[in-house]
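Chemist: predicted model follows, preceded by the sequence.
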Amino acid sequence: MAPLSFDRNFDVPPGKVMTLSPLVRRVIADNPGPFTFKGTASFIVGRGEVAIIDPGPDSGAHLAALLAAVQRESVSHILVTHSHLDHSPLAHRLQRTTGAAIVGYGSVSPSELSDTGLPRLDASIDRDFAPDIKLAHGQLIAGKGWSLEGVFTPGHMSNHMSYALKEEKTLFCGDHVMAWATSVIAPPDGNMGEYLASLRLLLQREDELYHPAHGPPSTEPKSLVRAYLVHRKMREEAILARLRAGDRTIEEIVKANYADIDPRLHIAAGLSTLAHIEHLIERGLVRQEPQGASITHYFATQFAT
């Protein structure tokens, strides 16, 4: 099995319309950063009558770029992969201009936003997101010459929906699988068990190309998904090794296992570590002991061999 390697060769300016295939165009938003790479990719699907996937952050410049890209065309649907602030907020302004229906899996319930005791990511949740059309797994949205199938891929967020363009065997996979970096799984809404199940679901499909919402496409998607699964297994084993070595807190584990990453990503690393630990607890491989209002100690169990 090949190790997970990243492709960061993606020098694409924001606002420029790029034709990727007969049915697909891409416009990058002006929101580069440690979590968004060069910016959020909005995809335009179809010709004449089109759909826009992931309208992006609430940016006037990006709204203008998208409207310029589809001038003299009609926008029938605005599809959102998930309701992080770098993906969904522009949907409302875009809808007011185009009249298109907003499509997604659904909103995130307040119970899924309870406190974890860890800092939250800067790219947080769009609590105002509410789709006009709630798409179920396997349901189709179609226009002239194109059809998009909902592929439910929870894990990165509980409402994460990917979209398969059947005519080109292409999957718009949001933040679920990316070639430039791993996806952050951040509790309480992110769930590692669901994320791994969603990865395994993709291995059962026959998509030939992945277009993620950040970074370059993947032309060997199944190889990438398998590498993701191996990577997550290695992260899990590294966490168990630190617990056996005497580490008891997420802070201690992150300090040991993520010593070489950008400090700006330490919060994300801590949340992903928590997601792995929650999955290990579900399987009886780790137990937890609260030590106060905001500190929990973790221990590997006898079953974690």
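Modeler: In hand now; what should we look at?
Chemist: for the rest of this, base every contact and every neighbour count on C-alpha atoms.
Modeler: Will do.
Chemist: list the contacts for the residue nearest to residue 62 when sequence neighbours are not counted?
Modeler: Closest residue in space to residue 62, ignoring its immediate chain neighbours: residue 29 at 5.4 Å, by C-alpha to C-alpha, 6 or more residues apart in numbering. Counting by C-alpha atoms under 8 Å, 6 or more residues apart in numbering, residue 29 makes contact with 14, 15, 39, 40, 41, 42, 56, 57, 59, 62.
Chemist: what about the second one, distance to residue 267?
Modeler: If you measure residue 15 against residue 267 using C-alpha to C-alpha, to the nearest Å, the figure is 30 Å.
Chemist: sec struct for residue 72, please.
Modeler: coil (DSSP: H, G, I helix; E, B strand; the rest coil).
Chemist: and the residue nearest to it when sequence neighbours are not counted, how far from residue 73?
Modeler: Excluding its sequence neighbours, the residue lying closest to residue 72 (C-alpha to C-alpha, 6+ apart) is residue 48, at 7.6 Å. Applying C-alpha to C-alpha, the value for residue 48 to residue 73 is 5 Å.
Chemist: do the same with residue 282
Modeler: From residue 282 over to residue 73 (counting by C-alpha to C-alpha), the distance is 49 Å.
Chemist: so which of the two has more stuff around it?
Modeler: residue 73 (15 against 12; other C-alpha atoms under 10 Å).
Chemist: among the contacts of residue 29, which are in strands?
Modeler: Per DSSP state E, strands hold the following members of the contacts of residue 29: 41, 42.
Chemist: structure B:
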Amino acid sequence: MSKIPPKPWPTGLADPVEPLVMRVLAPNPSPYTFTGTQTYVVGDPTGPDCAVIDPGPDEAPHIEAILAAVGTRTVTAIMCTHTHRDHSPAAAPLAEKTGAPIVGCAPLVLKVDGPRSDEAFDTTYEPDRVLEDGEQMRGTGWTLTAVATPGHTSNHLCFALEESGSLFTGDHVMGWSTSVVIPPDGDMGDYMASLEKLQARGDKVYHSAHGAAITKPQQLVRGMIGHRRQRENQILRLMGERARIAADFIPDMYKGLDKRLIGAAEMSVTAHLLDLEKRGLAKQDGTLWSVN
């Protein structure tokens, strides 16, 4: 599998990652996006049609790079895993240029005033068709199946390429970092259930929106589930010592954390606390959290 090379990163180039898949890296590197958002063009390069997954930011050079990767093929679908603004804003201008429908996740716009460690939501996203879990888009020699994976966002979808056993995982499972879960839309219980759903599948490789291809997906997902359970156990132990506000968990759970990331860590802890409360393992009294 093709690897993300050292800087300079290959923005604007069509990088073949498997016979039916090309990857185009957007020029939007950031602490949220790693080297940038990876758009995937799915279909035989010599065939008549293709699909575009996660068209990325609305930046003219990136849209032109996608069109160059498409070549003479007809774009039959522009597919979005979710509506963070590093994923879906290019859908509308790309649809205007190609005539392709926008399909995939449901629209979602949520204003969050607290600290984030991901991108804000795209207010321009208007799909022509929302895919339900198990629905498919087909072209010449390719079939993409929607796999509902709420958690990172409530509208998150992955897309399975049936012909190769690959899964396009968006931000649910990434090749460079764990996914963030930020309430109120992000839900830790849903995220864990979605991880377990992926673990039960037999996908051979994951192509995420950020980072290198994941060639041992089951091993990675198992580790991610274990990491989240470890965090959960830490929270239960600390609550057992005394009632705490969410911020009080951070010094014990995140040793040496960059001060700029404290707010985001607090939101992650809050996601765990809300999930524990739903399961009857924690209770909240005003701003204080304790074991139920």
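Modeler: Received it, and whenever you're ready, just let me know what you need. This structure is a prediction, so every number in the text was calculated from the model and none was measured.
Chemist: could you find the counterpart of the residue nearest to residue 62 of the first structure in the second structure?
Modeler: In the second structure, the residue matched to residue 29 of the first structure (TM-score structural alignment) is residue 26.
Chemist: the first structure: strands as residue ranges?
Modeler: 18-19, 24-28, 41-45, 49-53, 74-79, 101-104, 133-134, 140-143, 146-152, 161-165, 170-174, 209-212, 286-290, 296-300.
Chemist: could you check the angle the third one makes with strand 170-174?
Modeler: It refers to strand 41-45 of the first structure. Calculated by axes from the mean of the first three to the mean of the last three C-alpha atoms, to 10 degrees, strand 41-45 of the first structure forms an angle of 150 degrees with strand 170-174.
Chemist: the fourth one too?
Modeler: Direction vectors for strand 49-53 of the first structure and strand 170-174, defined by the same axes, to 10 degrees, enclose an angle of 40 degrees.
Chemist: need the counterpart of residue 172 of the first structure in the second structure.
Modeler: Matched across to the second structure, residue 172 of the first structure falls on residue 168, judged by TM-score structural alignment.
Chemist: tell me how many other residues crowd its match.
Modeler: With other C-alpha under 10 Å as criterion, residue 168 of the second structure counts 26.
Chemist: that one reaches residue 162, doesn't it?
Modeler: No: with contact defined as C-alpha atoms under 8 Å, residue 168 of the second structure does not count as touching residue 162 (11.2 Å).
Chemist: trace residue 181 of the second structure over to the first structure, please.
Modeler: In the first structure, residue 181 of the second structure lands on residue 185 (TM-score structural alignment).
Chemist: residues contacting its match?
Modeler: By C-alpha under 8 Å, 6+ apart, the neighbours of residue 185 of the first structure are 155, 156, 157, 191, 192, 195, 268, 271, 272, 275.
Chemist: so which of those comes closest to residue 226 of the first structure?
Modeler: Nearest to residue 226 of the first structure among the contacts of residue 185 of the first structure, counting by C-alpha to C-alpha, is residue 195 at 13.1 Å.
Chemist: might you report the residue contacts of the closest residue to that closest one other than its chain neighbours?
Modeler: In space, and not counting its chain neighbours, residue 195 of the first structure is closest to residue 155: 3.7 Å by C-alpha to C-alpha, 6+ apart. The contact partners of residue 155 of the first structure, taken as C-alpha under 8 Å, 6+ apart, are 176, 185, 190, 191, 192, 193, 194, 195, 196, 198.
Chemist: aligned partner of the last one in the second structure?
Modeler: Residue 198 of the first structure maps onto residue 194 in the second structure when the alignment is built from TM-score structural alignment.
Chemist: so what's the closest residue to that match other than its chain neighbours up against?
Modeler: Nearest non-adjacent residue to residue 194 of the second structure, counting by C-alpha to C-alpha, 6+ apart: residue 149, 4.9 Å away. Residue 149 of the second structure is in contact with 155, 156, 157, 158, 172, 190, 191, 194, 195, counting by C-alpha under 8 Å, 6+ apart.
Chemist: would you mind giving those residues as a markdown table with neighbour count and distance to residue 139 of the second structure added?
Modeler: Output for these, formatted as a markdown table (neighbours: other C-alpha atoms under 10 Å; distance: C-alpha to C-alpha, whole Å):
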| residue | neighbour count | distance to residue 139 of the second structure |
| --- | --- | --- |
| 155 | 20 | 24 |
| 156 | 27 | 23 |
| 157 | 29 | 19 |
| 158 | 31 | 18 |
| 172 | 25 | 25 |
| 190 | 18 | 31 |
| 191 | 24 | 30 |
| 194 | 20 | 27 |
| 195 | 21 | 28 |
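Chemist: what about these, which are in helices?
Modeler: 190, 191, 194, 195 (DSSP state H).
Chemist: so the second one versus residue 124 of the second structure, what's the distance?
Modeler: The one in question is residue 191 of the second structure. 25 Å.
Chemist: all helices of the stretch 151-300 of the first structure, in order?
Modeler: Along the stretch 151-300 of the first structure, the stretches classed as helices by DSSP state H, counting those that start in this stretch are 192-203, 221-244, 250-257, 266-282.
Chemist: just put the ones you listed in CSV and tack on distance to residue 10 of the first structure.
Modeler: Formatted as CSV, these follow (distance: least, C-alpha to C-alpha, whole Å):
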stretch, distance to residue 10 of the first structure
helix 192-203, 24
helix 221-244, 17
helix 250-257, 28
helix 266-282, 23
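Chemist: pick the most buried one from the ones you listed.
Modeler: Per residue and on average, the most neighbours among these fall to helix 266-282, with a mean of 21 (mean count of other C-alpha atoms under 10 Å).
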